[in-house]
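*Asks:* Structure for the following, please:
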Amino acid sequence: MTLGALQVPGDPRQILGLILVAAMLLAGLLALVYRRPQRRHLAARIVMTIIAVIALVLMALQPRWSARARSQNGLLLTPGAPLDHAQALQATLNAQTFLLATADTATWASSLDDFKVIPDAAYLKRHHADIDTLHVAGHGLADYDWEALAGINIIHHAGPLAAGIKHMRWQRNLVAGQRLHIRGVLAPSQHKEGWLYLSDPGGVIDSLEIDSSRETPFQFSLAPRDTGRFLYEMYFNAPAEKAMWREEFEVIVTPPPVLHILVIEAAPNFETAYLMRWLAKQNHAVASRTTISRERHRFAFLNHAKVELMRLAPSLLKRYDLLLIDGRALSELSARERSRLSETITQNGLGVLLMPDEIVLNREQQNFSGHEFFLNFKLAAFPDLEERLVKPKWPDGGDDATTALPAEPFEIAYNRNLKPLIKDEHDRILAAAHRRGRGWIALQLVRDSYRWILAGASAHYAAYWSHLLAEISRSPSEEKWELPETKPLIVDQPLQVRLATGASFPIGTIATENGETDSLYLRQDAGETTHWWGTYWPRESGWHKIATPNGVSQWFYVYEKHAWQTWQETEKVAATERYVWRQENHVKQSEESTQTQTAAIPLLIFQSENRSSSSSLKLRPQKWNSHKSRRLFCGSSFLWARQVRNFILRLKSQTSKS
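*Replies:* Have a look, this model is predicted:
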């Protein structure tokens, strides 16, 4: 309960109730005083009674005064702060100056006066807890450093970024045949024009002319030349000068896994014919059964031994990683075969890709058992179209310049259980998958992707089908490591990794090229029981390999502290601005907590009876707590009662003498 600068802790209803009880007590005591036959000193007795009751009420309520606190400022200099700007802030703020211990500390020390070098930001909380407002000059701090400064108001004075790469995204892990797509943004520099070069271990492979006087986006697209672990390099050359900066980034290219694919179709189809030939060239094993007429079938085996395909037995289905089937062929299977197929999908992880036909697209014709399991896709039709031309896009793939392909006049409606795989140029879903146990069932609406081959765009055809097959085929392992895709990994910076596994209490092992190993203990995700998270702090640069006891491994590269300098500066500026933005959303609460302080009002009425208690109360009012207050209230109540009794006895004795 607040009345201006006066604050009374507690529920207002309880406070009013206590005041009402005190008023009734006061009224009773005043009535007793007034009815006394001896009228001498009546006014004094009334005043003393009122004072005593008020003192008791104040003891119970513990009122406090709020006053504006004196703000304690500090100045933290981080890398990136211009020297003249730092000197101006130091002179203007007249605050204690702190300097983070970095490689540039000696340079700063020769130019600044009256500063203190600190090892990290948490040092301020440990040794200078009185600072409530901190001015930060330069690029600021990383996210994990701001956690140590929670509760301190921050004012950021950002410094300029060095020339280099602000942001860059690329695929760290590729399968042979996939294209490497690199997209990023360059920070501006003092040079207006120059060339941005991209090279692999064999030399320069591409370049771009760049106007570096402003923030400039860039992108490259290329096909890696071989499989293995490589360090690519990107650097910028200004006219008549050497490279202004160089950055390395890792790319890991692995051979595509050999898939065993079963194709069942109700009629011959050019799409599947081209697809089977392409799959065979990629060394995949393909077996197909195509219905030619009633009770007549054609069989084909590419990189595959001949087997019996007329009956879909469990032992046959377990051999394959992916099944391509159209709606009519699915409906012509027996109910027992569909049951076996669904069991293989849910229990063994078989992937299924549905090829569009009249049964897949028309719900009225889906009258066979198990259609809800296989065909659980909601389609939105384009009623005025028989087909539509689309330019398929997928993560790190697709291009507006590619040849448009015909697609069914539908789009797949999104829901939270759906995994989109391919979209068109208008962000409509062309291919998507549903999870079924350990496997996937996917539907794609593109009709004649082989037109890319006829148009000379075989690379787009390969990338399209490589992406689809990789997303839905049976995984060779139930475990998979996932590392960040949007940032380089730096020495002494936290690396968040995730492991998808069905194992209980998995433990990761991280090995360096020097043979040193570390154990990584993981915590289970609160929402998904098969996901486990861990944090690793790399201590040295170079290639690292993270693995599980089952042998599932993933390579990654860690860069030196001084690498990717512009990116590190950008991340620190962004983290600092996020912290400041969160503070601005709670500015009122921050002002109340940092600009005002409250102190208990000293109650001096009992000083004569308990001098030590009252003196400690006067000097350290902030040390009160609820337990001390209750003990002091009870003791003081007893002293008050004794003092009132003695006063009454003295009055009686004086009255009797008179």
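*Asks:* make it CA atoms for all contacts and neighbour counts henceforth
*Replies:* Will do.
*Asks:* Please enumerate the helices of the stretch 351-500 of the chain.
*Replies:* 358-361, 371-374, 451-454, 458-472 (DSSP state H, counting those that start in this stretch).
*Asks:* hang on, I meant the stretch 201-350 of the chain
*Replies:* Going by DSSP H, counting those that start in this stretch, the stretch 201-350 of the chain shows helices at 270-281, 314-317, 327-332, 335-348.
*Asks:* Let me have those helices in JSON lines, adding mean neighbour count and distance to Lys652 as columns.
*Replies:* JSON lines is the format used below for those (neighbours: other C-alpha atoms under 10 Å; distance: least, C-alpha to C-alpha, whole Å):
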{"stretch": "helix 270-281", "mean neighbour count": "16", "distance to Lys652": "115"}
{"stretch": "helix 314-317", "mean neighbour count": "15", "distance to Lys652": "109"}
{"stretch": "helix 327-332", "mean neighbour count": "19", "distance to Lys652": "110"}
{"stretch": "helix 335-348", "mean neighbour count": "18", "distance to Lys652": "97"}
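*Asks:* Next, the structure of the following sequence, for comparison with the previous one:
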Amino acid sequence: MIDWNYVVIGLSLFLLFFLIRKEVRRSNRARLGWRLIATILAVISFACLALPITYNHTEAVGVTKEAVLLTDGFSRDSVNKFISQNNAVPVLTTNKNLSDAAKFNAVFVPDISLLSRTYSDITTFHVFGYGMSKDELQHIKKGSVIFHPTKLSAGISSISWNQKMKTGEKLFIQGRVENSTSGKLKIVLKSFNATLDSVALANGNNQRFELTTIPKHGGRAVYSIVFLSGKDTIEKELVPVQIEQGAALKVLMLAATPDFENRFLKDRLGEKGYKVVARTTISKNKFRKDYLNTSPLPVDRITTSLLNNFDIAIADAAALQALSKTEQATLQGQVALGRMGLIVKVDSGMQSSSFYGRRFPLVAQAGNQDQNIQLKLSDTSSKLPALAIENPIFIRSVYGTQPVVMDKQNRVFANSTLMGAGKIILTTITNTFSWALSGYQNEYDQYWSELLNKAAPKKTASEVWGISPAFPAINQPAQLQVETSNAGVPHGQIGEASVFLKAHSDLPFRWEGTYYPTSVGWRTGVQMDGVRFYWYAYNKQDWTKVRAAETLEATRQFVTENGNTVKASEKVLQTTKAEFPKIVFFMLFLLFAGYLWVENKF
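*Replies:* Below is the predicted model:
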């Protein structure tokens, strides 16, 4: 097909040739030059009426193209105000079920990763609400976010607890509350409608709280935390925990003389399933030997073959001093190799020349009088019952040691240090049996569980599995992670479903895969060695305030680090093509054609 422009140009040239020929052949040769010029311009003007004559137009325009992105918790009033000041701004959301989003005709974007690709022309996203998670923000272009955060309503804004523990260990919960209400505030920890612990809160924002309990059951359970204002329930959340039995430790006890402390400890460890061998000196080279939950062993001499049967040795300082240098060196070597831990009990003085003495300088209490000491475990700040201690001795903290038990003046009564790959704990508390006699059996168990768990050698697992985020929700992606030194590609399994794992880009021993839980409750994973592990899938409505606080902080940090690189006032020069107005060519045609008509008449 012949282009229209060529047709117009061809006809115009033919017309121009005809008119010029006519003017040249006229008998009246007056003003011939002007007539030829007018003829040429008239034909050109006439041709331009049919041709698309364009020109380049340059103007300063704003470089920003903005959009509103609605997230959980957005304020309707804030969005309305912004839209009224910015006409025709598009409204987007990645949450299909977001309340009130339909009132703004929000366009649903099914995946955050599609946002930048589908709306690549958007330079600035005005994010309203609680913002986005760290994973979601990875798909957002840096410098493209202006955040309009929503203030958190009253509720628990942060929470943490030890989700896995051994039997007898304490569940320790720490958190923070955002509060805008008045009245008597209380946080309650419950199990099957029984109150396990509670704490009253003062009015005001950012109140910290702590809750503790010692689970009396094994296996898995789901506790609950209730936030109360008077009799009104502000929030109720789930706290799933796992209590593992754990392998029974093998304990060697060495006592210089018979006493109540060793007798009570030996019997209690035996009741709890520990394998205990106790050697008590009766006279020189004569020992009483007790065996609980284990077969008899020759314990007259401390040898490497004997110590290989134990995880921990509990000994009086006097019993250690009575060992030969060879026996002391053998015990020290086992600890340094990480094959066992050592707990030393000191009731008076000890030789500073011993292999552990220099690490634990002792300080006797001035006055040498009996005192009721209020003790606490340093890791959890859990208070223990007051204990009457005769002539109390505390341990001066030095570099390389870590307190285990202190009093309210932060004086150390049990301290720990590393020796090679193993750990040594020294305690100056030698009458803990008084707690058991006074009815504080749980506290007695807690104290010794703390010391034994800290001293016991840690066994390195060949594979460690985990789930992120902290509160995986149903129908939301959860990251299954494993760290392993085993060769080959690990296989992930949740229930009957297989999970494909891929290697981490920076950590060669870590593998990750995505899994979507479909129901609330405990999920069962299977390790490569066949051992099962468990994790809890939450409802989307669980821990909403904590999730909101995390996304608020993540989005604020993203904006702080990256800013917004495009300002509303910025302009750029933009060149566009514009068509020349036809009326101009029409007026020019009339002008030149009129001249030719008038010139011909007169």
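*Asks:* sorry, back to before: so which of the helices of the stretch 201-350 of structure 1 gets nearest Arg451 of structure 1?
*Replies:* helix 270-281 (9.2 Å; C-alpha to C-alpha).
*Asks:* mean per-residue distance, that closest one to structure 2?
*Replies:* Taken over the aligned residues, the distance from helix 270-281 of structure 1 to structure 2 averages 2.4 Å (mean C-alpha distance after the TM-score superposition for structure 1).
*Asks:* If I take that helix and helix 458-472, what angle do their directions form?
*Replies:* Between helix 270-281 of structure 1 and helix 458-472, the angle comes out at 90 degrees (axes from the mean of the first three to the mean of the last three C-alpha atoms, to 10 degrees).
*Asks:* Alignment lookup: Arg319 of structure 1 to structure 2.
*Replies:* Matched to structure 2 by TM-score structural alignment, Arg319 of structure 1 sits across from Asn309.
*Asks:* Let me see the contact set for Thr524 of structure 2.
*Replies:* Ile494, Gly495, Arg532, Phe533, Tyr534, Trp535 (C-alpha atoms under 8 Å, 6 or more residues apart in numbering).
*Asks:* which of these count as buried?
*Replies:* Ile494, Tyr534, Trp535 (16 or more other C-alpha atoms under 10 Å).
*Asks:* which helices and strands sit right next to the top helix by length along structure 1?
*Replies:* In terms of residue count, the longest helix belonging to structure 1 (DSSP state H) is helix 626-657. Contacts defined by 3 or more C-alpha pairs under 8 Å, 6 or more residues apart in numbering; DSSP states H and E place helix 626-657 of structure 1 against helix 42-61.
*Asks:* Find me the equivalent region of the helix it packs on in structure 2.
*Replies:* Under TM-score structural alignment, there's no match for helix 42-61 of structure 1.
*Asks:* tell me which residues of that helix are tucked away?
*Replies:* Neighbour counts over helix 42-61 of structure 1 (16+ other C-alpha under 10 Å) mark 45-46, 49-50, 52-61 as buried.
*Asks:* Map Val175 of structure 1 onto structure 2.
*Replies:* Under TM-score structural alignment, Val175 of structure 1 pairs with Lys166 in structure 2.
*Asks:* same thing with Gly456 of structure 1?
*Replies:* Match for Gly456 of structure 1 (TM-score structural alignment): Gly439.
*Asks:* repeat for His157 of structure 1
*Replies:* His157 of structure 1 maps onto His148 in structure 2, by TM-score structural alignment.
*Asks:* and the nearest residue to that match once chain neighbours are set aside, how many neighbours does it have?
*Replies:* Once flanking residues are discounted, His148 of structure 2 sits nearest to Phe128: 4.8 Å by C-alpha to C-alpha, 6 or more residues apart in numbering. Number of residues near Phe128 of structure 2 (other C-alpha atoms under 10 Å) recorded here: 23.
*Asks:* What's Phe128 of structure 2 aligned with over in structure 1?
*Replies:* Match for Phe128 of structure 2 (TM-score structural alignment): Ala137.
*Asks:* what sits against that match?
*Replies:* Applying C-alpha under 8 Å, 6+ apart, the residues near Ala137 of structure 1 are Leu75, Leu76, Leu77, Thr78, Gly80, Ala81, Ala86, His156, His157, Ala158, Gly159.
*Asks:* now do 10 Å
*Replies:* 75-82, 85-86, 89, 155-159 (C-alpha atoms under 10 Å, 6 or more residues apart in numbering).
*Asks:* Over to Glu540 of structure 1?
*Replies:* Counted by C-alpha under 10 Å, 6+ apart, Glu540 of structure 1 has contacts Ile490, Val491, Asp492, Thr512, Asn514, Val558, Tyr559, Glu560, Lys561.
*Asks:* since we're on the second one, how many residues are nearby?
*Replies:* The reference is to Val491 of structure 1. 18.
*Asks:* Next: Glu390 of structure 2.
*Replies:* 16.
*Asks:* same check, this time on Gly439 of structure 2
*Replies:* Using other C-alpha under 10 Å, Gly439 of structure 2 is surrounded by 10 other residues.
*Asks:* Please name the nearest non-neighbouring residue to the counterpart of Glu337 of structure 1 in structure 2.
*Replies:* Using TM-score structural alignment, the partner of Glu337 of structure 1 in structure 2 is Glu327. Nearest residue to Glu327 of structure 2, sequence neighbours excluded (C-alpha to C-alpha, 6+ apart): Ile302, at 5.4 Å.
*Asks:* still on that earlier bit, look up how far Ala148 of structure 1 lies from the match of Phe128 of structure 2.
*Replies:* Separation of Ala137 of structure 1 from Ala148 of structure 1 (C-alpha to C-alpha, to the nearest Å) stands at 18 Å.
*Asks:* In contact with the closest residue to Asp206 of structure 1 other than its chain neighbours, which residues?
*Replies:* Nearest-residue entry for Asp206 of structure 1: Leu198, 5.3 Å, with adjacent residues in sequence omitted and distances by C-alpha to C-alpha, 6+ apart. Contact partners of Leu198 of structure 1, counting by C-alpha under 10 Å, 6+ apart, are 204-208, 220, 232-236, 247-248.
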